[in-house]
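Undergrad: need coordinates for the following:
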Amino acid sequence: MPIEFTPWPEDFARAYREKGYWRGESLTQILRGRCAIDPDAVALICGDRQISYAEFDARSSQLAENLARRGIKAGDAALVQLPNVAEFYIAFFALLKMGVAPINALFSHNRLEMTAYAEQIEPTLLIGSAEHALFLDGAYAEALTKSFPMLRLVAIHGTTAYAENLALLTEPGDEAFGFNQESSAPDQVAFFQLSGGSTGVPKLIPRTHEDYYYSVRRSAEVCGLTPQSRYLCALPAPHNFPLSSPGALGVFHAGGTVVLARDPSPQTCFDLIRRHEIDIAAVVPPIASLWIEAAADGAAPLATLKLLQIGGARLGDAVARRIPCALGCRLQQVFGMAEGLVNYTRLDDDEERIFTTQGRPMCPDDEIKAVNAEGERVGPGEVGELLTRGPYTIRGYYRSPEHNARAFDAEGFYRTGDLVQITEDGYVKVVGRKKDQINRGGEKFSAEEIENLLLTHEAVMDAALVSMPDSLMGEKSCAYIVANDDDLQALALRKYLRSLGVADFKLPDRFEFVGQLPVTAFGKIDKQTLRDRIQTKLNA
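TA: Coordinates of the predicted model:
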């Protein structure tokens, strides 16, 4: 049975098909198409392994064959958790070929999240990694099997005593190879993504073949990918940004090569960039800051790197301006969401647009608007919550009617929760989150505004501003600072902000200097953890 999801209204679906956004093609066409053009081209580099498109296709089909023989069938769901290894993509395409919809959990997720995902999709298949603490032994897999009787098969990447070896399931067997099952229909759910909320278990985002394939194709076009493109996947492979914006799928669509990094550190990535002549990479702002610092220590130049994409969180203007000089490459800002909408600065944009905006929507039929608290559209340059709908933006989360009623308006626009300014020419500037505000005695301001100003100080590497409770004012603010100068003091930063003309009520009431900021599984600064820390400190 097809997996249920909230469909686009028929008049919208008809228009998206007529305009060629939806072509009636499955995501499996990405791999099939490249095999028809250049099967011997290198698709994946993972450690010492180089995997051609032909081998990639054959291994994913072999895995699909072996899973089918073990009772996994079209309409089933799978729970997948793998690190940045080639088997992630092999398993992804195998499941697409079978019509099995996976949740691709991040490797940083643990028992709470994994169990919650299983409760939502009731998987028949679990794919994990022996590198993860959950799967060092069979206890967790056994507990899941007891809780979810429909879970028929556990396959683990790595050798264990309790499960099938995933890598072996991709190897040609003694029996005749003959997998020919069709994927799910192009207008049906291909897989689930996870919402990027900072608290609670992420909601499930059902992505259809048609809507996601359009996002991949258009992203590859906007970013200028070619068969010569070599892309570094240093962020968690399942995340929407390195998967499709343009990500690995965009590179596969173009016929290029994806090089996998097990972590995004400059020590790991700079070596891979040099060794494999990588020309495009994607990171989040905190990682970009680390790369800049490493380059200043003499770890660069990275002669082949032409384009660095920054997404996942707002990039401060000051850091943005440092990238071309420090790393010797162009910057592209990417502002997107797993729910759909993706904005890019264009490769031919002027520097000011690239440094100060998060781009514009990639599709002519991406509808965006910024609205005030009453839901009324605000004018160009005014701050409002970003709402959007379009041919690759979902119309509802999976089995979440109550949440959907809040997350979507009556016209089907998705409420992103991002506070933005939309320029006259349609570029988006992210200024914060709707709930990421400080309310200091009735004076409200965006935390991100102050963070961006703090980041312009030469000694500040990273900054996060959070609210802390105050009996008189209701809330005050606390700035967490990662500095490259051990002598930096709160007084100096307050003076610096005053010198920029910042209103007194916006000045942080407290500063905490830390070695690094905690991040969520999606690479965003974990402000809830910071709020909890300052609350504990105040209580003490």
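Undergrad: only C-alpha atoms for contact and neighbour calcs from this point on.
TA: Will do.
Undergrad: could you verify my assumption that Q62 touches P172?
TA: Yes. Using CA atoms under 8 Å, Q62 is in contact with P172, at 6.3 Å.
Undergrad: who has more neighbours out of the two?
TA: Taking other CA atoms under 10 Å, Q62 and P172 do not tie; Q62 has more neighbours (23 against 16).
Undergrad: distance check, that one against G375.
TA: Separation of Q62 from G375 (CA to CA, to the nearest Å): 51 Å.
Undergrad: helices of the stretch 51-200 of the chain, residue ranges please.
TA: According to DSSP state H, counting those that start in this stretch, the stretch 51-200 of the chain carries its helices in the segments 53-69, 86-98, 111-121, 139-147, 166-169.
Undergrad: and what of the stretch 301-450 of the chain?
TA: Taking DSSP H, counting those that start in this stretch as the criterion, the stretch 301-450 of the chain carries its helices at 317-327, 351-356, 401-407, 447-454.
Undergrad: follow-up on the earlier one: nearest to E385, of the helices of the stretch 51-200 of the chain?
TA: Closest to E385 of the helices of the stretch 51-200 of the chain, according to CA to CA: helix 111-121, at 28.5 Å.
Undergrad: buried residues, the closest one. List them.
TA: Under the neighbour-count criterion of 16 or more other CA atoms under 10 Å, helix 111-121 has E113, M114, T115, Y117, A118, I121 buried.
Undergrad: please apply the same query to stretch 438-449.
TA: Judged by neighbour count (16+ other CA under 10 Å), stretch 438-449 contains these buried residues: I438, N439, R440, F445, S446, A447, E448, E449.
Undergrad: nearest spatial neighbour of Q181, chain-adjacent residues omitted?
TA: Nearest residue to Q181, sequence neighbours excluded (CA to CA, 6 or more residues apart in numbering): M98, at 6.1 Å.
Undergrad: what about stretch 381-398, start to end distance?
TA: Start-to-end, stretch 381-398 (CA to CA) is 34 Å.
Undergrad: equivalent analysis for stretch 101-117, please.
TA: End-to-end distance (CA to CA), stretch 101-117: 13 Å.
Undergrad: swap in stretch 296-311?
TA: One end of stretch 296-311 sits 22 Å from the other (CA to CA).
Undergrad: contact partners for L225?
TA: By CA atoms under 8 Å, 6 or more residues apart in numbering, the contact set of L225 is G250, V251, A254, G256.
Undergrad: quick one: G474 from P508, how far?
TA: Separation of G474 from P508 (CA to CA) stands at 15 Å.
Undergrad: now the other sequence, so there's something to compare against:
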Amino acid sequence: MNAALDGLTPWPEELAETYCKGGCWQKQNLASWFTEKVSNKENIVLSGLGIDGKPQDLTGKELHLCVQALAQGLAKLNIQPSEKVVLQMGNTNSFVITLFALFELGAIPVMALPGHRYREIEHFLNLTKARTWIAGDNEENSPIPDLAVKLKEGVPSLQNIILDKQDTGPFHSLGSLLENNEILESTNLGHAADPAGIAVLLCSGGTTGLPKLIPRTHRDYLFNAKASAEVCELDEKDGYLVALPAGHNFPLACPGILGAFEQGARVVMCPSPSPDIAYQWITDTNATVTALVPPLVRVWLQNAELGFETPSTLRLLQVGGSRLDADLAQRIPNELGCKLQQVFGMAEGLLNFTRSKDPDLLVQKTQGRPLSELDEIRIVDNQGQDVPSGQRGELWTRGPYTLRGYYKDQKANDSSFSADGYYKSGDLVRRLSSGHLIVEGRIKEVIRRGAETIPAESLETHLSLHSEIKAAAVIGLPCERLGQQVCAVLVNQKETGPTLTLNEVRHFLIEEGVAHFMLPDSIEYVPELPFTAVGKVAYQQLISTFSNPSPKTTH
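TA: So this is what the prediction gives:
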């Protein structure tokens, strides 16, 4: 069996033929595409922090040489075509170089996120049988070195730990792997990769348990990026600022890094989305397009209220990740001085965009319409029956860039896909006569804290393991800065006596290997959890109770 197809649920032959004839799928892989788009460019195509932590500009030729050199260095570690490699890096030039070096080798990156810790990384390593973890971030007090030690001790199959730091101790240094490498043909094995095979494994922002992995093929992911770039009207005069964590689907390929390279635009790896840092990078590089989540939009608007002007080169702000309030949407053109594009998508595939010619009302109050004419949409009730037009229901979808199954997770596939291959998104939407969608929530409880999706049920499971906690409910409370903050509502095991502090709860969860971004921002105690008439936790009641807590109840 072709190793690149291992863990991939294929599209039915008749649909695959339709997608090929429709021009969605091309006979090209990411390695050969990257060489074609970048290798001969004399202009700057990538700006960001280099390995030394200083700003670095790379022309297309320079970037391509760096990619080839690193591919040669990685080949010395015996990384093979179709081998999985867990990639967990911040927004630096090294992220881009490493990603395409892996494509050059024909290896398959597993896109871990910066906030992932031992529990998630161990899961990815074991599920994919990856022997290599490549990691780095922009933090001064980085948790990565300690995590490296813990992974080395706890995962026997992990053979190669590569850190994007100058002082890596006993581990491999990305910089040393880049140096003194003769460019050999043996490193471009990725150019022979099957376009129908897995190119990258994305992380699902799902609602329960450990993250699922999403197999994206070369041909579907290239279509994803190319079509997105066209909708955003990117061209060679643009600069795309990567403000959100680069391992997310949104800044990677919607249009993101891939879409920018497709159109000859410059990619700018911004180390932080905060206005004081992002604005400087926009100014220094003349960036024109970026993407944010709604809580960050609020921060940028607050910055404008204080009299700080958004750099004049910014022409388009994409907003996605969760629903953008209409009142914020209306403020963006006047206060930030750029056009708004709403984006509603998922790493599993389907993308919806508002278009530049859409009336203001649709741009401000909807989350866009599907990217491709071959995207198929159903909006169904809880019995799987289509609802009348304009009514709310769960979004089901299939299409040329939407997965047909998660990576090696039959249990999830059984519950997440219909018999005829529609992906059950869990999103509650309404569809207008124009085809635009309005997102109205999710079926399962998730908390959207900044750019991260936190499954309440998973965190509740961890909390319930503590000997002093009888029961736990996790809720999202309104937060101007983050959109929502995480609140753990706890029932003490003993009716009287001391209760755990917030720091004690957070420390326990860290010891359990819970990702840092999932840790509670606050805790509250109740004698018993409230329940609905059908025996479910009354989350809305808890949210109403603690949205404006008294000073005595916040720990």
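Undergrad: drop the TM-score for these two in here.
TA: Once superposed, the chains reach a TM-score of 0.81 (TM-score structural alignment, normalised by the length of structure 1), with 470 aligned residues with a CA RMSD of 2.8 Å.
Undergrad: quick revisit: pick the most buried one from the helices of the stretch 301-450 of structure 1.
TA: Mean neighbour count (mean count of other CA atoms under 10 Å) peaks for helix 447-454 among the helices of the stretch 301-450 of structure 1, with a mean of 20.
Undergrad: between it and helix 317-327, how big is the angle?
TA: In terms of direction (axes from the mean of the first three to the mean of the last three CA atoms, to 10 degrees), helix 447-454 of structure 1 departs from helix 317-327 by 50 degrees.
Undergrad: contact partners of helix 447-454 of structure 1?
TA: With CA under 8 Å, 6+ apart as the criterion, helix 447-454 of structure 1 contacts 316-318, 431-432, 436-438, 460, 463-466, 493, 497, 506-507.
Undergrad: which pair of the contacts of L225 of structure 1 spans the longest distance?
TA: For the contacts of L225 of structure 1, with distances taken as CA to CA, the pair at the greatest spread is G250 and G256 (8.7 Å).
Undergrad: so those two - more neighbours on which side?
TA: Neighbour totals were compared for G250 of structure 1 and G256, and G250 leads with 28 against 23 (other CA under 10 Å).
Undergrad: how much space between that one and P39 of structure 1?
TA: Using CA to CA, we find G250 of structure 1 at a distance of 17 Å from P39 of structure 1.
Undergrad: rewinding a little: among the helices of the stretch 51-200 of structure 1, which comes closest to T529 of structure 1?
TA: Closest among the helices of the stretch 51-200 of structure 1, using CA to CA: helix 111-121, at 16.9 Å.
Undergrad: what range in structure 2 matches that closest one?
TA: Using TM-score structural alignment, the residues of structure 2 aligned to helix 111-121 of structure 1 are 118-128.
Undergrad: and that stretch, how far from structure 1 on average?
TA: Aligned to structure 1 and superposed, stretch 118-128 of structure 2 gives a mean residue distance of 0.8 Å (mean CA distance after the TM-score superposition for structure 1).
Undergrad: related to what we said a few turns ago, specify which member of the buried residues of helix 111-121 of structure 1 is nearest to L204 of structure 1.
TA: Relative to L204 of structure 1, the closest of the buried residues of helix 111-121 of structure 1 is Y117; by CA to CA it sits at 8.3 Å.
Undergrad: what is the burial count for the residue nearest to Q181 of structure 1?
TA: 26.
Undergrad: over to E42 of structure 2?
TA: 12.
Undergrad: reformat the helices of the stretch 301-450 of structure 1 as TSV; add distance to P242 of structure 1.
TA: What follows is those, written out as TSV (distance: least, CA to CA, whole Å):
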stretch	distance to P242 of structure 1
helix 317-327	19
helix 351-356	20
helix 401-407	25
helix 447-454	24
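Undergrad: who wins for proximity to G381 of structure 1 among those?
TA: When these are compared by CA to CA, helix 351-356 sits nearest G381 of structure 1, at 12.9 Å.
Undergrad: so who does the residue nearest to Q181 of structure 1 touch?
TA: Neighbouring residues of M98 of structure 1 by CA under 8 Å, 6+ apart: A64, A68, K73, A74, Q181, E182, S183, S184.
Undergrad: just the buried members of those residues?
TA: Buried by 16+ other CA under 10 Å: A64, A68, K73, A74, S183, S184, out of the contacts of M98 of structure 1.
Undergrad: greatest separation within the residues you listed: which pair is it?
TA: It's A68 and S184 that sit farthest apart of the buried ones among the contacts of M98 of structure 1, by CA to CA, at 14.5 Å.
Undergrad: quick one: map R23 of structure 1 onto structure 2.
TA: Taking TM-score structural alignment, the alignment pairs R23 of structure 1 with Q26 from structure 2.
Undergrad: how many neighbours does the closest residue to I121 of structure 2 other than its chain neighbours have?
TA: Excluding its sequence neighbours, the residue lying closest to I121 of structure 2 (CA to CA, 6+ apart) is A112, at 7.3 Å. Look at A112 of structure 2: counted by other CA under 10 Å, it has 26 neighbours.
Undergrad: give the contact list for A112 of structure 2.
TA: For A112 of structure 2, the contact set (CA under 8 Å, 6+ apart) comprises V86, L87, Q88, M89, I121, L202, C203, G247.
Undergrad: the fourth one pairs with which position in structure 1?
TA: Same thing as M89 of structure 2. So M89 of structure 2 corresponds to L82, using TM-score structural alignment.
Undergrad: wait, that match sits on I90?
TA: No. The pair L82 of structure 1 / I90 is not scored as a contact, 11.1 Å apart, by CA under 8 Å.
Undergrad: so which of these two has more stuff around it?
TA: Neighbour count, other CA under 10 Å: between L82 of structure 1 and I90, L82 has more, with 26 against 23.
Undergrad: list the contacts of the more buried one.
TA: Each residue near L82 of structure 1 by CA under 8 Å, 6+ apart is listed here: F88, N104, A105, L106, F107, I127, G128, S129, H157.
Undergrad: buried ones from these, can you make that a ChimeraX selection?
TA: To isolate the buried subset of the contacts of L82 of structure 1 in ChimeraX, counting by 16+ other CA under 10 Å, use the following:
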select :88,104,105,106,107,127,128,129,157
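Undergrad: closest to S52 of structure 1 among the contacts of L82 of structure 1?
TA: Nearest to S52 of structure 1 among the contacts of L82 of structure 1, counting by CA to CA, is F88 at 15.3 Å.
Undergrad: and that closest one, how close does it get to C46 of structure 1?
TA: F88 of structure 1 sits 11 Å away from C46 of structure 1, going by CA to CA.
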